[in-house]
Structure formats: C-alpha cells, structure tokens
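>>> Build the 3D model from these lines:
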Amino acid sequence: MSTVEIIIDGPLARAARALCRVSAKEVASKARLDKSELKRFEKGLEDLTEQQENRLHEALQEFGAQIIPDDKVAGYGVRLKFNRAKVRAIERWEGEGGTAADDDV
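The predicted model follows:
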C-alpha cells in the first residue's frame, strides 16, 4: 500500500483558507502558530517546520479543506471536503434545538 505525501506550501494554504472562509487568526490558533508566521508562510517569506506544516494541514482539514496531492494527471490543489448539499444540511443541523443550555438528563 502506497502512502501519498501531501505537500502544503504558502499559496496552497492561503487558497485553502480562503476557500473555507476562515481568518488567518483562526487557522493560526488551531494550528498553534503565530498569525504573523502563517501570513509570512502564505506569502513565501518564511518556511515552517515539518511539525508546523502537519499542524497547519490538520487545522485546514478541520475547517473543511481537502488537499489534493500531485499525480500523473494534474498538479496539487485544494477543494472543500463537503459538497453544497452537505454544507446546507450541516448548517441546518447547527441551527436546530435552540440555544445551548444545561441538560436535566
């Protein structure tokens, strides 16, 4: 079984973040990075360690980005994990039940 190496660079990270409509502050916080580090990485001005890149990749996945690896047909890229119908269903589920409160159960 072969493993596919996911490579994430600055422009791809910025595209994933834009596609998921999430701020640099939120992604940096989730990836345990400084916002300035993330912004500099996205601009190609700073490299991240392998561990930082892994945390960034995991954070972007949690926000709904799916990194597409490079293959013989096409280059790498990013897309949303969920299709439009699933996103609408998730948004509907999040609004159900009213405000959060303590359960008596």
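
>>> Every contact and neighbour count from this point should use C-alpha atoms.
OK.

>>> can you give me the helices in this structure?
10-20, 24-30, 35-42, 50-62, 84-95 (DSSP state H).

>>> In contact with the residue positioned nearest the centre of the chain: list those residues for me.
Nearest to the geometric centre of the chain sits L60, at 1.3 Å (Cα atoms, centre = their mean). Going by Cα atoms under 8 Å, 6 or more residues apart in numbering, L60 touches A13, A16, R17, V27, Q66.

>>> Another for comparison:
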Amino acid sequence: MLSTGNQLKAARALIGMDQNALADRAGVNVNTIRNMEARGPQGLTSGLDTVRKVQAALEEVGVEFLNHGRPGVRLRGLPTTEIA
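Model prediction:
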C-alpha cells in the first residue's frame, strides 16, 4: 500500500512520470500530489479514497508497492530488490 511521500516520489521516478501526468491519470489535482510528496518519510494524511486513486494510477503502469517492514516500490515482474 502507498504509505509515504517518499514512496510516492520514488514510484513516479521509477517510471519517469511527472506530477502533472500522475494527477491527470489519478483524477486528482496536481497540488494533491505535491502535498503528498511533501510529507517525505512521514505517513500520508490524504483521504483513503485519494491515496487509492493515486496508487491505482501507478499500479496501472506497472508499479508495485512493497511494505516489508519499510515502504518500497518496484516494477512488476522484476526481482524483489526494493527501491525507495
């Protein structure tokens, strides 16, 4: 599950998607993405519906969210090395 701002930023970087493109794809305002990422290592405070929309938008393009003791991301189908 998408849980921190840094995890979100890492997911975007992994696929080379900018904040505007993600906001459009998720159906949220770009300021929402900016605010989520500004949380850094802290937990996200956006509503669950918003987090789910953003997570789903990234999962649709191949991002997988990992939370094995610490938040991470990877591209689906790659080895289990965490990127965060």
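
>>> Aligned against the second structure, show me the partner of the residue nearest to the centre of the first structure.
Under the alignment defined by TM-score structural alignment, L60 of the first structure corresponds to L58 in the second structure.

>>> swap in L12 of the first structure?
Match for L12 of the first structure (TM-score structural alignment): Q7.

>>> gap between D70 of the first structure and V22 of the first structure?
The gap separating D70 of the first structure from V22 of the first structure is 24 Å, by Cα to Cα, to the nearest Å.

>>> Which one, of the helices of the first structure, ends up nearest to V78 of the first structure?
helix 10-20 (6.0 Å; Cα to Cα).

>>> and that closest one, how far from the chain's centre?
Here helix 10-20 of the first structure shows a centroid-to-chain-centroid distance of 8 Å under the convention Cα atoms, centre = their mean, to the nearest Å.

>>> what does stretch 65-77 of the first structure give?
15 Å.

>>> next one: stretch 50-62 of the second structure
The answer for stretch 50-62 of the second structure is 7 Å, by Cα atoms, centre = their mean.
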